[in-house]
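Sequence first, predicted coordinates after that:
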Amino acid sequence: MKKTIIHIIPLLLLALSISNSTTAQDIHFSQFFEAPLLRNPSLAGIFTGDIRAQIVYRDQWNSFTNAFKSGSFNAEYKMPIGKGDDFITAGLQMLYDKAGTVSLTSSHLLPAINYHKALSSERNMYLSVGFMGGIVQKSIDRSKITTDNQYDGGAYNPALADGETFINSNYMYADGSVGASFNSSFGEEQKNNLFFGIAYHHLNRPSNSFYRSANAALHPKWVYSAGVRFNVNDQGFFNLQADYSTQGTADEIIGGAMYGYKIGDPETPDYTLYGGFFIRMKDAIIPAMKIDYNPFSIGLSYDVNVSQLKTASQGRGGFELSVTYIGFLDRDNSSKFKVMCPRF
């Protein structure tokens, strides 16, 4: 186990040490690990349970502008398939984001499906392939737009046309993502877990423009993810997570670690408390805490801005709250009774 950990930790730290830019086109969360389908649709169903539902809410940059308010909801249902140890997961990702004076609003409805293929009959080792696709709607409040055309002799005149040529203040498009991941248990009594994956988002390159211009197509986004959870002793463990994303000319690296401590029986703890921090390279340091009280988890994090905006933002970035529910269903083929099951 020690040799495995020694090799994994430097890889995650190396991923945090290189970056060209932290600007990205897509919505992102500091608690990225609580929105797995946004990372990679093949991460659906990789948890200990039959069902999972997660909510993440983000409130960003209240200190100097109209805040960005973002919300993510994902739900997953996992069930065995066939006579072996294979599983299939059906999921749903919903996303909402509202930003700026003109209330630029995005709403996403994205069903997902993921197949987990068992690679070993002796330990949890799975290769998962997932797809997610659905509808995205975007809108703005055109009445709040102010342009140069509306100034008459230096004075603002709202009766004048804004000069913009787009007709509709909202539009819709289809969007899709694919991904693959590998996850496995390791170490003494196979109590530790690791995963890594790769995802390709916006595979259909939808037009992202109120003018409906083909030149405004969304750039495809690659996301490379990795994580490891390993025990320190019966009560304590570390959970390390990292993502590297690249989209067009922009890229982003985020990662870090949380230490978890079980209160009560290590097998069925009353509570599990977590504390740690994450780093979004060249942008923010993110302290985070979390508590598990079966079957719920609640997480809190806050971005401390270290980018060029830190003077205007006074170092303040985004607050996030996450709530997770994971449970087993009362059924004969529940994963609760399966020796082999994809989990992290």
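Good, I have the coordinates.

use CA for all of it now, contacts and neighbours both
Will do.

What residues sit buried inside the longest helix seen in the chain?
With residue count as the measure and DSSP state H as the assignment, the chain has helix 2-15 as its longest helix. Along helix 2-15, the positions that meet the burial threshold by neighbour count (16 or more other C-alpha atoms under 10 Å) are Leu12, Ala15.

Is Leu38 part of a helix or strand, or is it coil?
Of the three states, Leu38 takes helix under DSSP: H, G, I helix; E, B strand; the rest coil.

mind checking how far it is from Trp61?
Using C-alpha to C-alpha, to the nearest Å, one obtains 22 Å as the distance from Leu38 to Trp61.

quick one: which of those two has more around it?
Here Leu38 and Trp61 are compared on neighbour count by other C-alpha atoms under 10 Å; more neighbours surround Leu38, at 26 against 21.

who touches that one in this structure?
When contacts are counted by C-alpha atoms under 8 Å, 6 or more residues apart in numbering, Leu38 is found next to Gln93.

please redo it, this time with the cut-off set to 10 Å
Applying C-alpha atoms under 10 Å, 6 or more residues apart in numbering, one finds that Leu38 lies in contact with 26-29, 32, 44, 72, 74, 93-95, 110, 132, 177, 199, 201, 223.

buried sites along stretch 137-151?
Of the residues in stretch 137-151, Lys138, Ser139, Ile140, Thr146, Gln150 count as buried by neighbour count, 16+ other C-alpha under 10 Å.

What about the contacts of Leu38, which are in strands?
Secondary structure assignment by DSSP state E places Ser72, Asn74, Gln93, Met94, Leu95, Leu110, Met132, Ser177, Ala199, His201, Val223 of the contacts of Leu38 in strands.

Tell me the one of those residues nearest Ser334?
Proximity of the ones in strands among the contacts of Leu38 to Ser334 was ranked by C-alpha to C-alpha; the top entry is Asn74 with 20.6 Å.

Does the closest one touch Leu37 like I think?
Yes: judged on C-alpha atoms under 10 Å, Asn74 makes contact with Leu37 at a distance of 7.4 Å.

Quick check: neighbours shared by the two?
With contacts taken as C-alpha under 10 Å, 6+ apart, Asn74 and Leu37 have Ala44, Gly91, Leu92, Gln93, Met94, Leu110, Pro111, Ala112 as neighbours in common.

Most neighbours among the residues you listed, which one is it?
Neighbours were tallied for each of those (criterion: other C-alpha under 10 Å), and the maximum of 33 neighbours falls on Ala44.

give me the number of residues near Ala199?
Counted by other C-alpha under 10 Å, the residues lying close to Ala199 total 25.

which residues touch the nearest residue to it once chain neighbours are set aside?
Closest residue to Ala199 apart from its sequence neighbours, by C-alpha to C-alpha, 6 or more residues apart in numbering: Gly179 at 4.0 Å. Neighbouring residues of Gly179 by C-alpha under 10 Å, 6+ apart: 37, 39-43, 114, 128-132, 197-201, 222-224.

second one coming, line it up with the first:
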Amino acid sequence: MYLGNKLTVKKLGILISCFLYFQLEISAQDIQFSQFYANVLYLNPAFAGSAHQTRVIGHQRLQWPRLDAKYITSSFSIDHFFTKTKSGLGLMVLRDVQGSNIISSTEISMQYSYELILTSKLAFRAGAQGTYASRYVNYSYLKFPDQYTVDGFTGQSTQEPFGHNTVSYFDVSVGGILYSDKFWAGVSVYHMNTPNQSFYGDASNLPVKTTFMGGYRFDLSPKNDRSRVQDDEVTLTPTFNYKAQGKSDQLDLGLYGIYHHLMLGMWYRGIPVKHYNKGLQNNESIVCLIGWKIRGLRLGYSYDFTVSKLSLGRTGGSHEINITYIFSKPPKKKKPIKKIPCPDFK
């Protein structure tokens, strides 16, 4: 089997092994989710408590399933809003496995947010996050070029030096969101303390990640339909999510629509006008979303169609599944609390 008539499967395996090895020594990049607004506590700590009720989110991403270097990321989060103090609290647990269990990481994060009403139509939320992270590497799964000959893999011991198997660190992040009943715009800054994540003891600091996000919701429901309830909404919402970390940056740009219970969306990921090297555009994927919502339950599935040169490797794209449940409260006579007009599949 060949890729581009030159790259055999054996050579591809060597390249992947080298890539994973050097990844242990350089500054890694954060995980990115296609359904970024569905996994809101990962997107911005200011979203903690944004549903103004108790919310539980389960999220999983499977990236490049046809390659040995596939990534499997699972997260679980729960958050709640406290009306008297206008504060939100959130807890998020994230587990990431890279390269067929070669490298894995576990993160436990706590978020706090505070809501400030600026005017009758404008509000602001500020949030902070503390994270304990632990990374693990299994060197026995790695294969290096000095273990190969013209006859293939020899199985002999490599001369490459190994470091520690585990490394742990504490991480600090902040975020803020400005919003009305039609639009929202926010920024989040992760890894403000640039923690050292090296397995070798040398400095390999996790670079600061800055994210800008926003959107505007168009209500397409009949204006005279006063009997309409939340599950009968018809809306169209363009959104963007720009991420910059170290030398890398990407833009998610697209829109999603809600028609009663059905949700459909499409995004483009990349910056086509930017070239990292000659002939190498910043194109990553096209993301398609389908979902269903009924009362407090949200279900979403998305698939990433790879459009970069990585598609030559037949990666299998990426799959994401999101399950969100918002616990309802008994109706009250007093004025309802203002809510962030974020995508309704959150």
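It's in. Quantities reported herein were computed from a predicted structural model and do not represent experimental measurements.

Let me know the closest of the ones in strands among the contacts of Leu38 of structure 1 to Arg316 of structure 1.
Proximity of these to Arg316 of structure 1 (C-alpha to C-alpha) peaks at Ser72, which lies at 21.6 Å.

what separates that closest one from Tyr96 of structure 1, distance-wise?
Using C-alpha to C-alpha, Ser72 of structure 1 is found at 6 Å from Tyr96 of structure 1.

Pick out whichever of these two has more residues nearby.
Applying other C-alpha under 10 Å to Ser72 of structure 1 and Tyr96 shows that Ser72 carries more neighbours, namely 23 against 19.

Now check structure 1 for the residue matching Asn196 of structure 2.
In structure 1, the residue paired with Asn196 of structure 2 according to TM-score structural alignment is Ser207.

Enumerate every residue touching the nearest residue to its match once chain neighbours are set aside.
Nearest non-adjacent residue to Ser207 of structure 1, counting by C-alpha to C-alpha, 6+ apart: Ala217, 4.0 Å away. When contacts are counted by C-alpha under 10 Å, 6+ apart, Ala217 of structure 1 touches His202, Asn204, Arg205, Pro206, Ser207, Asn208, Ser209.

What strand or helix carries the third one?
Secondary structure here is read from DSSP states H and E; on that basis Arg205 of structure 1 sits in neither a helix nor a strand.

neighbours around it, how many?
Counted with other C-alpha under 10 Å, residues neighbouring Arg205 of structure 1 total 17.

Likewise for the fourth one?
By other C-alpha under 10 Å, the residues close to Pro206 of structure 1 number 21.

and it, what does it touch?
Under the criterion of C-alpha under 10 Å, 6+ apart, the contact list for Pro206 of structure 1 reads 136, 172-176, 212-214, 216-220.

ditto for the first one
Residues touching His202 of structure 1, when contacts are defined by C-alpha under 10 Å, 6+ apart, comprise 133, 174-178, 217-222, 247.

Can you report how many residues lie near His261 of structure 2?
Look at His261 of structure 2: counted by other C-alpha under 10 Å, it has 16 neighbours.

So the residue lying closest to it once chain neighbours are set aside: helix, strand or coil?
For His261 of structure 2, the nearest residue in space outside its immediate sequence neighbours is Lys293; the separation is 5.0 Å by C-alpha to C-alpha, 6+ apart. Lys293 of structure 2 falls in the strand class when you classify it by three-state DSSP.

can you tell me how far Lys293 of structure 2 sits from Tyr256 of structure 2?
14 Å.

okay, the longest helix seen in structure 2 sits on what stretch of structure 1?
In structure 2, with assignment by DSSP H, the single longest helix is helix 9-23. Mapped onto structure 1 with TM-score structural alignment as the criterion, helix 9-23 of structure 2 occupies no residues.

list the buried ones in that helix?
Neighbour-count burial for helix 9-23 of structure 2, counted by 16+ other C-alpha under 10 Å, picks out Gly13, Ile14, Leu15, Ile16, Ser17, Leu20, Tyr21.

That helix: how far from the chain's middle?
Helix 9-23 of structure 2 has its C-alpha centroid displaced from the chain centroid by 25 Å (C-alpha atoms, centre = their mean, to the nearest Å).

which helices and strands does that helix pack with?
Applying 3 or more C-alpha pairs under 10 Å, 6 or more residues apart in numbering; DSSP states H and E, one finds that helix 9-23 of structure 2 contacts strand 2-3, strand 7-8, strand 148-149, strand 152-153.

For Gly317 of structure 2, which of those strands is the nearest?
Among the helices and strands packed on helix 9-23 of structure 2, strand 2-3 sits nearest to Gly317 of structure 2 (C-alpha to C-alpha), with 16.7 Å.

how far is the closest one from where the chain is centred?
Taking C-alpha atoms, centre = their mean, one finds strand 2-3 of structure 2 lying 31 Å from the centre of the chain it belongs to.

Can you name every helix or strand that that strand contacts?
Helices and strands in packing contact with strand 2-3 of structure 2 are listed as helix 9-23; criterion 3+ C-alpha pairs under 10 Å, 6+ apart.

contacting residues around the corresponding residue of structure 1 for Gln63 of structure 2?
Taking TM-score structural alignment, Gln63 of structure 2 has Gln60 as its aligned residue in structure 1. Gln60 of structure 1 sits next to 66-70, 99, 302-303, 316-320 when contact means C-alpha under 10 Å, 6+ apart.

Repeat that for Ile177 of structure 2.
The contact partners of Ile177 of structure 2, taken as C-alpha under 10 Å, 6+ apart, are 44-47, 115, 123-127, 184-188, 212-214, 340.

What helix or strand is it located in?
Using DSSP H and E, Ile177 of structure 2 sits within strand 166-179.

And that strand, what's buried?
Within strand 166-179 of structure 2, the residues that qualify as buried are 166-168, 170-179, counting by 16+ other C-alpha under 10 Å.

Pipe the buried residues of helix 9-23 of structure 2 into CSV and attach distance to Leu236 of structure 2 per row.
Conversion of the buried residues of helix 9-23 of structure 2 to CSV gives the following (distance: C-alpha to C-alpha, whole Å):
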residue, distance to Leu236 of structure 2
Gly13, 44
Ile14, 46
Leu15, 44
Ile16, 41
Ser17, 44
Leu20, 41
Tyr21, 44
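
what's the closest of those residues to Gln53 of structure 2?
Nearest to Gln53 of structure 2 among the buried residues of helix 9-23 of structure 2, counting by C-alpha to C-alpha, is Leu20 at 41.9 Å.

Once you drop chain neighbours, what's closest to the match of Gln63 of structure 2?
Excluding the flanking residues, the one nearest Gln60 of structure 1 by C-alpha to C-alpha, 6+ apart is Gly318, at 3.9 Å.

Go ahead and confirm that neighbour touches Ala288.
No: Gly318 of structure 1 lies out of contact with Ala288 (C-alpha under 10 Å); the separation is 12.0 Å.
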